[in-house]
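Student: attaching a predicted model along with its sequence, questions to come.
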Amino acid sequence: MGEFRRVDGGLYYYGICTAGGMLSAGATHLAVTPLDVLKVNMQVNPIKFHSIASGLNILWKEEGPSSLWRGWSGKLFGYGVQGGFKFGLYEFFKRRYTDVLAGERQSVVFFLSSASAQVFADIALCPFEAVKVRVQTQPNFAKGLSDGFPKLYAREGISGFYKGLLPLWGRNLPFSMVMFTTFEHSVELIYRKFVQRRKEECSRTQQLGVTCLAGYTAGAVGIVVSNPADNIVSSLYNKKANTVMQVAKNIGLMNLFTRSLPIRVALVGPVVTLQWFFYDTIKVLNGLPTSGGLSRSIEGAA
């Protein structure tokens, strides 16, 4: 099974977690760029882009195959930076909150750690997201980040990059809190109820299998929670409305939950699963145990 380094919360551990989060998030988001392009267009123009199959066909016929990869640089670099902050800071805050909140329920630590990490991760992501959404839905705006950043700054100034920060927090904070907490408890449940062995007694392949199962479960639960805010972000960036209340009124409360939900399930579920798989693979290759489970399980992996 190989030997693992002891998790001591040191610079090496947080550095690997940050690098792993950056590489896994950037690569997986890049891979699903065509689905992301379609998702944003379905949110902004649901009448024209009313289904996955027809939407992809419309984009291909009207704008060519290259249109499916619009905004790829924003996906790669924006979500890479976000992933580094999110995973690295989550591990950092989890250690700190565990020490400070000794005796509290594990779920409290998971919620606070993921929320704290996501706040910083979204501040880093927001400028990339602002350019990406415009590139994906406004073909004449820019080709990518290199010309999109200066054009957006010239038109709207610094505020243009952070117009969607509050809705972005509204989307990603609940998703991250639910996703990390669900993942942690899913890992614990799988080992306790199904594998019926301690994590460190399992092979690396078995541990990564548990990571994938827990990752998909976590992603699926988080999608439903965050879908209304995801629709709001796309509408605000494309000036379909000026305020969150206007967006909610225009789209309708029920549609906030259902619009683009199928494409998000197809998009986010595999992305979250692959992110956790790549993230934990990077950790394992560097002598660290896989993620998840109660802290005592992690501490025991020496």
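Tutor: Cool, got the structure.
Student: use CA for all of it now, contacts and neighbours both
Tutor: Noted.
Student: chain neighbours aside, what residue packs nearest to G144?
Tutor: Counting by Cα to Cα, 6 or more residues apart in numbering, G144 lies nearest to G71, which is 5.8 Å off, once chain neighbours are set aside.
Student: below is structure B, check it against A:
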Amino acid sequence: MNNVDSSNEKIDASKGVRKKHELSAILASMASGAVAGALAKTTIAPLDRTKIIFQTSHMKFTIKSAMNVLSNTVKEHGVLSLWRGNSATMARIIPYAAIQFAAFEQLKKILSPDSRDSSAFRRFVCGSLAGMIAAFFTYPLDLVRARMAVTQRGRYDGLSDAFQKIHFEEGMQKFFRGFIPTMLGIVPYAGVSFFTYESCKSVYRKHHNDNEPSSMHRLVFGAGAGFIGQSTTYPLDIVRRRMQTDGTQGVVNPEYRTIVSTMRSVVHNEGFTSGLYKGLSMNWIKGPIAVGISFMTYDFVHERLKKFINAEG
């Protein structure tokens, strides 16, 4: 009888250790994702703000005009104004990246429990689902961040003030304007990004005796993933931003009610390429930088946290 009790106690203890280790692994993924997202977005915040300004206006985009927007912003409002709305970005990107990377790691374990290199299809599915989960839980923060980026100083006195004003002036439903194009865009974007990055690492290991790629290689792989992912879904990003920021200048555009009507309006008024792909060249600069930094930082921090957890365990 004592032997049975002792055996049960060992099993219970083993389960407890395993659950503790699994929880630590999830927290490590979330912490690594939070750091990666915050660093990446802060680095490219001025370019991101400039891109949103063009996406939500009828201004024709050129590199020269983008530089003019940047310089005029600095002259009129100071250097720190280039990071206006970054508090909302951080409030969104930290939980978004934490949830996305943690979800991706858990989905990999579920779909490919015994393999470090899952199939191409599974990489895409894991990335897509992780992006959808993260976007679902953080979408209102994305909308507020876009609003703060395109409005003048004084319109919103910080993140909480923006939430309150949008809620009382436009209603709760406004927080989910553009939600559907976001979810439609995140499937190919997150799927392609994670698929490309993980595939590059897998190919590297196969050609380098199963050694892991260096941080510089990961930065390049991530940049390529960002370039491909954002290029494939950019028109939906335009639609999302138009729907999110509609009404910020005091005029509500009735054509920005649905995805189709918004896309039709943009094409009719600004042209197909110059409208739906406005600012894409800037995205080819900031997107790869942000995604490259994000993936590289995540792997760097995550690997060290895992070593620490294993050492403690």
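Tutor: On my side now, so go ahead. Treat the numbers as computed from the prediction; the structure is a model and nothing was measured.
Student: give me the TM-score for this pair.
Tutor: With the length set by TM-score structural alignment, normalised by the length of structure 1, the two chains reach a TM-score of 0.82; 273 aligned residues with a Cα RMSD of 2.5 Å.
Student: hang on, isn't the residue nearest to G144 of structure 1 packed against V135?
Tutor: Yes. G71 of structure 1 lies in contact with V135 (Cα atoms under 8 Å); the separation is 5.8 Å.
Student: shared neighbours of those two, anything?
Tutor: Shared contacts of G71 of structure 1 and V135, defined by Cα atoms under 8 Å, 6 or more residues apart in numbering, comprise 143-144.
Student: the two: which is more packed in?
Tutor: Taking neighbours as other Cα atoms under 10 Å, G71 of structure 1 and V135 compare with G71 leading, 28 against 23.
Student: what's the counterpart of that one in structure 2?
Tutor: Superposed on structure 2 with TM-score structural alignment, G71 of structure 1 falls opposite G85.
Student: wait, isn't that match in contact with R145?
Tutor: Yes. Here G85 of structure 2 reaches R145: they are 5.6 Å apart, a contact under Cα under 8 Å.
Student: so where does whichever residue in structure 1 pairs up with G224 of structure 2 fall, helix or strand?
Tutor: Using TM-score structural alignment, the partner of G224 of structure 2 in structure 1 is T217. For T217 of structure 1, the host element (DSSP states H and E) is helix 204-237.
Student: K306 of structure 2: neighbouring residues, count only.
Tutor: Using other Cα under 10 Å, K306 of structure 2 is surrounded by 15 other residues.
Student: does it touch L27 like I think?
Tutor: No. When contacts are counted by Cα under 8 Å, K306 of structure 2 is not listed as touching L27 (10.2 Å).
Student: overlap in contacts of the two?
Tutor: Common neighbours of K306 of structure 2 and L27 (Cα under 8 Å, 6+ apart) do not exist.
Student: what's the spacing between the equivalent of I238 of structure 2 over in structure 1 and E62 of structure 1?
Tutor: In structure 1, I238 of structure 2 lines up with N231, judged by TM-score structural alignment. Taking Cα to Cα, to the nearest Å as the measure, N231 of structure 1 falls 24 Å from E62 of structure 1.
Student: higher neighbour count, these two?
Tutor: N231 (27 against 9).
Student: ok, that one - contacts?
Tutor: Contacts of N231 of structure 1 by Cα under 8 Å, 6+ apart are 43, 256, 259-260.
Student: buried ones among these?
Tutor: Buried members of the contacts of N231 of structure 1, counted by 16 or more other Cα atoms under 10 Å: 43, 256, 259-260.
Student: can you tell me, leaving aside adjacent residues, what's nearest to T182 of structure 2?
Tutor: R240 (6.2 Å).
Student: next up, the contacts around the one you found.
Tutor: 177-179, 181-182.
Student: again, but for I228 of structure 2
Tutor: Counting by Cα under 8 Å, 6+ apart, I228 of structure 2 touches 192-193.
Student: just N3 of structure 2 next, same as before
Tutor: Contacts of N3 of structure 2 by Cα under 8 Å, 6+ apart: none found.
Student: against I11 of structure 2, how distant is it?
Tutor: N3 of structure 2 is 12 Å from I11 of structure 2, by Cα to Cα.
Student: count the neighbours of Q118 of structure 1 for me.
Tutor: 26.
Student: my guess is it contacts G88, does it?
Tutor: No. In this structure, Q118 of structure 1 is not within contact of G88 by Cα under 8 Å, at 10.4 Å.
Student: which element is the counterpart of L70 of structure 2 in structure 1 on?
Tutor: Here L70 of structure 2 is matched to L56 in structure 1, going by TM-score structural alignment. Using DSSP H and E, L56 of structure 1 falls within helix 52-63.
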